[in-house]
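Asker: Have a look; sequence and predicted model below, questions after that.
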Amino acid sequence: MADERPASVFFFAPFVSSTMPIEQGWIDYNGHLNMAYYHVLFDRAVDEAFGIVGLGPDYVAEREATYFAAEVHVRYRRELTLDDRVRVTLQLIDFDEKRVHFYTEIRHALEGWVAATSENLSLHVDATTRRVVPFPDDILDNLAVMRSCHARLPRPADLGRVIGVPRRGGALLREDEPVALAAGGRLRH
């Protein structure tokens, strides 16, 4: 039960996953981690993090409830290859009675650089009816403790990003117009 967990586990801000290797079958014909497997790494870390607040596999079995991804925004920042090992950080941004909003980063385990970021919104779901339902009070309490610890962290710059084609003065860039990435991944003309 959630109230049997030591309170100290909630004080990691951000949550940091276990170290994970890149698997051979995940490398694509470009010689780097295929985009689908970034999601696998994110997902494994989310399971670790939310297991601490009581939303692990036993939660599904015991309470017939779970959480489903509703929206995900991923930015691929740097290639990962077979020899890389990673850790994923998770920051709980917000939650309400039925939703959790969180941010994750895949980081190189030894060098610390960010390979990818993911902003997520998940919904709490009754596993039998497949309908969105409120979290139980004990889970809401645990999420509140996690959020209060994570509220001390700076707001991630990647939150709320919008995807689109860069425009110059409201017009599309011409094919022959030079474009370069500046530091931080911003387009520079």
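Answerer: Here it is on my side, so go on. Residues are numbered from 1 along each chain as shown.

Asker: For the rest of this, base every contact and every neighbour count on C-alpha atoms.
Answerer: Will do.

Asker: Residue 154: what secondary structure?
Answerer: Classification of residue 154 using DSSP: H, G, I helix; E, B strand; the rest coil returns coil.

Asker: Share the number of residues neighbouring residue 143, please.
Answerer: The number of residues packed near residue 143 is 23, by other Cα atoms under 10 Å.

Asker: Just give me the neighbour total for the residue lying closest to it once chain neighbours are set aside.
Answerer: Among residues not flanking residue 143 along the chain, residue 53 sits closest, at 6.5 Å (Cα to Cα, 6 or more residues apart in numbering). Counted with other Cα under 10 Å, the neighbours of residue 53 add up to 23.

Asker: repeat for the one 4 residues further on
Answerer: Residue 57 has 13 neighbouring residues, counting by other Cα under 10 Å.

Asker: repeat for the one 10 residues further on
Answerer: Look at residue 67: counted by other Cα under 10 Å, it has 23 neighbours.

Asker: so which helix or strand takes in it?
Answerer: Per DSSP states H and E, residue 67 falls inside strand 65-76.

Asker: And that strand, what does it pack against?
Answerer: Contact analysis of strand 65-76 by 3 or more Cα pairs under 8 Å, 6 or more residues apart in numbering; DSSP states H and E lists helix 57-63, strand 114-126 as its packing neighbours.

Asker: Against that first model, consider the following:
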Amino acid sequence: MPEGELYRSAPIAMEKEWIDYNGHLNMAYYNVVFDRGGDEFLAELGFGPKYAAERKLTIYTAEVHICYVQEIHLDHLVTVTSQLIDFDGKRLHTYNEIIHVDGWVAATAEVLSLHVDMNGPKVVPFPDDVLPKLEFYKAAHAKLGIPERVGRSIGIKRK
């Protein structure tokens, strides 16, 4: 990844079973797409299947905030971009976008994830050997600024 660029997943094709009776991607499958693309980013950070199998440590999602921006249809091909917003000793704060191959944003997801010992399961600190990769991405992605949709809350604004 060149410095100052988002991580971008491999292309993801829609599956027929994901399309609902309205003719577009069902809301549940936006999560599947984010999960597939996000897993690629987690592997890039050092938290992939090998990490889980060998160390019995993994990443669990604690909270997600999705914004549905534009419909996705069966014939669409997308990628997921990921940005590491922040991390502390046990948590990751990431921001992801589903991007259509034509360049438009279909959805965004802000995610808070936990580093978990699978033997508990319990939340545990990141091992020292993964911290340099987290520091690298945090610094590189900080140059991009905080996306507009980070930190949003849900509610009806009253006058």
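Answerer: Received it, and whenever you're ready, just let me know what you need. Remember, predicted model here, so these are calculated numbers, not experimental data.

Asker: ok, back up a step: among the helices and strands packed on strand 65-76 of structure 1, which is the most enclosed?
Answerer: Of all these, strand 114-126 carries the top mean neighbour count, a mean of 20, counting by mean count of other Cα atoms under 10 Å.

Asker: what range in structure 2 does it sit on?
Answerer: Alignment of strand 114-126 of structure 1 against structure 2: residues 105-117, by TM-score structural alignment.

Asker: Same check on stretch 38-57 of structure 1?
Answerer: Aligning stretch 38-57 of structure 1 against structure 2 (TM-score structural alignment) gives residues 30-49.

Asker: tell me which residues in the longest helix anywhere in structure 1 are buried?
Answerer: Taking DSSP state H as the assignment, the helix of structure 1 that covers the most residues is helix 35-52. For helix 35-52 of structure 1, the neighbour count (16 or more other Cα atoms under 10 Å) marks 35, 38-39, 41-42, 45-46, 48-50, 52 as buried.

Asker: do you know which of the helices and strands packed on strand 65-76 of structure 1 lies nearest residue 106 of structure 1?
Answerer: Proximity to residue 106 of structure 1, assessed across these by Cα to Cα, is greatest for strand 114-126 (5.2 Å).

Asker: Could you look up the next helix or strand downstream of the closest one?
Answerer: Downstream of strand 114-126 of structure 1, the first helix or strand assigned by DSSP H and E is strand 131-132.

Asker: Mean deviation, that following strand versus structure 2?
Answerer: Here the mean offset of strand 131-132 of structure 1 against structure 2 after fitting is 0.4 Å, by mean Cα distance after the TM-score superposition for structure 1.

Asker: Residue 139 of structure 2 looks like it's in a helix, true?
Answerer: Yes. Secondary structure of residue 139 of structure 2, determined by three-state DSSP: located in a helix.

Asker: distance of the alignment partner in structure 1 of it from residue 100 of structure 1?
Answerer: Matched to structure 1 by TM-score structural alignment, residue 139 of structure 2 sits across from residue 148. Relative to residue 100 of structure 1, residue 148 of structure 1 is positioned 14 Å away (criterion: Cα to Cα, to the nearest Å).

Asker: Mind checking which of these two has more residues around it?
Answerer: For the pair residue 148 of structure 1 and residue 100, the greater number of neighbours falls to residue 100 (19 against 16), based on other Cα under 10 Å.

Asker: does that one really touch residue 121, like I thought?
Answerer: Yes. In this structure residue 100 of structure 1 lies within contact range of residue 121 using Cα atoms under 8 Å: 5.7 Å.

Asker: The aligned residue in structure 1 for residue 13 of structure 2: what's its closest spatial neighbour, skipping adjacent residues?
Answerer: Aligned counterpart of residue 13 of structure 2 in structure 1: residue 21 (TM-score structural alignment). Nearest residue to residue 21 of structure 1 in three dimensions, chain neighbours excluded: residue 85, at 4.6 Å (Cα to Cα, 6+ apart).

Asker: ok, the one you found - contacts?
Answerer: Going by Cα atoms under 8 Å, 6 or more residues apart in numbering, residue 85 of structure 1 touches 19-22, 108-110.
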